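Novice: The amino acid sequence is not available; the structure is as follows:
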């Protein structure tokens, strides 16, 4: 496996484990505007975006290997949370894959953004129903905003901006422009 694949997979596994560790350690935290979220929401949102990177660099099979590895690390901390997490990630990743794969040929940003939002909805709904704490609507909406907006939209916009800067200014051909 090349360096990019290894880095993508490692980051994905660590994002899953970090999301679950933060949730185990800190539980539900306020996010403002009357909303709350699990403490690991932003890391879980990053995992949804990293899933697309792992698919691009390593292939779909490695996505599920990453989920299993992240789930195994979580099981050491909290078996009940691991069950909720793995179930939510597998279902969210299947939906994410179903959106990302056909859209990928039309551009990474569109595919990553739309698949991340779909994945965030599925992950949030499943995880909060299975996790070992009570389901509350303010937590659902807080987690969804955290994953879809801050952990998906913002990183996609940053990547798009970096790509534009790296390409440099658009220059016109001096003849016939």
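Specialist: Nice, thanks for sending it over. It should be emphasised that the depicted structure is a prediction, and the values quoted were computed from it without experimental measurement.
Novice: contacts, neighbours, all on C-alpha from now
Specialist: Will do.
Novice: can you list contacts of the helix or strand hosting residue 6?
Specialist: Using DSSP states H and E, the element containing residue 6 is helix 3-26. The contact list for helix 3-26 (CA atoms under 8 Å, 6 or more residues apart in numbering) reads 38-44, 46-47, 50-51, 53-54, 57-58, 62-63, 66-67, 69-71, 73-74, 77-78, 81-82, 85.
Novice: going on from it, what's the next piece of helix or strand?
Specialist: Toward the C-terminus, helix 3-26 is succeeded by strand 28-32 as the next helix or strand (DSSP H and E).
Novice: Look up how far residue 55 lies from the residue nearest in space to the middle of the chain.
Specialist: With distances taken as CA atoms, centre = their mean, the residue of the chain nearest its centroid is residue 48 (1.7 Å). Distance, residue 48 to residue 55, by CA to CA, to the nearest Å: 11 Å.
Novice: before we go on, here's another structure to hold up against the first:
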């Protein structure tokens, strides 16, 4: 028997499960993090200039946050799709130009646009192989191009600065990836501990 269209259970004839709900709050949070990373990268560089990033290298103070922006972009692509994240990248490029010092506005906008687009072009085909296998090479490619484009257009020495810039951005890749791997390793073990505890409580 077919239920009338207005029947409260008629949706079950068309949708075996309820349609998915778009995570608005989580998406807005990641968009805010993306914008904050871009703004913060420019603000830190303007305020503090060069800072040590380890291994005897120095980089602009906003380098780590520029790497964070690349990592966040990958998460936004999972939430928004390619068209949505490309819109976010274009807005991010404009925002980066607006908050950068006037002399660096074009370099900042161009580096964001080129780096984030390259990140997306590599992340997209690799994503089906898993998040870690996609995010590491894609973010490192974007980080290298971000450094190359920004330094070239801004008129800074390029190759002398690349090691420090890449070291700073590598921290932004390594820390979240290691945390994700740690959580994946600990998560199943924690679940087993909770199940054992529940079984022990139910038998006692």
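Specialist: Looks like it came in fine. Remember, predicted model here, so these are calculated numbers, not experimental data.
Novice: hmm, back to that, tell me the counterpart of the residue nearest to the centre of the first structure in the second structure.
Specialist: Aligned by TM-score structural alignment, residue 48 of the first structure pairs with residue 70 of the second structure.
Novice: in what helix or strand does that match lie?
Specialist: Going by DSSP H and E, residue 70 of the second structure is part of helix 63-99.
Novice: ok, then the element right after that helix?
Specialist: helix 105-126.
Novice: which residues sit against the helix or strand just after that next one?
Specialist: Note on helix 105-126 of the second structure: by DSSP H and E, the next helix or strand toward the C-terminus is helix 131-154. Contact with helix 131-154 of the second structure is made by 66-67, 70-71, 74, 103-104, 106-108, 110-112, 114-120, 122-124, 126-127, 157-158, 162, 165-166, 169-170, 173, 177, as judged by CA under 8 Å, 6+ apart.
Novice: 6 Å instead, please
Specialist: By CA atoms under 6 Å, 6 or more residues apart in numbering, the list of residues contacting helix 131-154 of the second structure from outside reads 70, 107, 111, 115, 118-119, 122-123, 126-127, 158.
Novice: among the residues you listed, who's most crowded?
Specialist: Among the contacts of helix 131-154 of the second structure, residue 70 has the most neighbours (other CA atoms under 10 Å), with 32 neighbours.
Novice: which residues touch that residue?
Specialist: residue 139.
Novice: do the same with residue 82 of the first structure
Specialist: Contacts of residue 82 of the first structure (CA under 6 Å, 6+ apart): 71, 74-75.
Novice: So the spatially closest residue to residue 143 of the first structure that is not a sequence neighbour, which state does it fall into?
Specialist: Take residue 143 of the first structure and drop its neighbours on the chain: the residue closest to it by CA to CA, 6 or more residues apart in numbering is residue 37, 4.7 Å away. Classification of residue 37 of the first structure by DSSP: H, G, I helix; E, B strand; the rest coil places it in strand.
Novice: What is the burial count for residue 37 of the first structure?
Specialist: Residues near residue 37 of the first structure, counting by other CA under 10 Å: 27.
Novice: same deal with residue 78 of the first structure?
Specialist: The number of residues near residue 78 of the first structure, taken as other CA under 10 Å, comes to 16.
Novice: ditto for the one 3 residues further on
Specialist: Using other CA under 10 Å, residue 81 of the first structure has 22 other residues around it.
Novice: Next: residue 128 of the second structure.
Specialist: 10.
Novice: Tell me the counterpart of it in the first structure.
Specialist: In the first structure, residue 128 of the second structure lands on residue 105 (TM-score structural alignment).
Novice: what's the answer for residue 105 of the second structure, then?
Specialist: For residue 105 of the second structure, the aligned residue in the first structure is residue 82 (criterion: TM-score structural alignment).
Novice: now the angle between strand 50-54 and the helix holding residue 70 of the second structure, please.
Specialist: 150 degrees (axes from the mean of the first three to the mean of the last three CA atoms, to 10 degrees).
Novice: And residue 36 of the second structure? What does it align with in the first structure?
Specialist: Using TM-score structural alignment, residue 36 of the second structure lines up with residue 14 in the first structure.
Novice: list the helices and strands the longest helix along the second structure packs on?
Specialist: If you go by DSSP state H, the second structure has its longest helix at helix 162-203. Contacts defined by 3 or more CA pairs under 6 Å, 6 or more residues apart in numbering; DSSP states H and E place helix 162-203 of the second structure against strand 57-60, helix 63-99.
Novice: let's go with 7 Å and repeat that
Specialist: strand 50-54, strand 57-60, helix 63-99, helix 131-154 (3 or more CA pairs under 7 Å, 6 or more residues apart in numbering; DSSP states H and E).
Novice: excluding its backbone neighbours, what's nearest residue 73 of the first structure?
Specialist: Per CA to CA, 6+ apart, closest to residue 73 of the first structure is residue 17, 6.1 Å.
Novice: and residue 32 of the first structure, how many neighbours?
Specialist: The tally of other residues near residue 32 of the first structure (other CA under 10 Å) stands at 9.
Novice: follow-up on the earlier one: next one: the match of residue 36 of the second structure from residue 145 of the first structure, what distance?
Specialist: Taking CA to CA, one finds residue 14 of the first structure at 22 Å from residue 145 of the first structure.
Novice: Perfect, that will be all.
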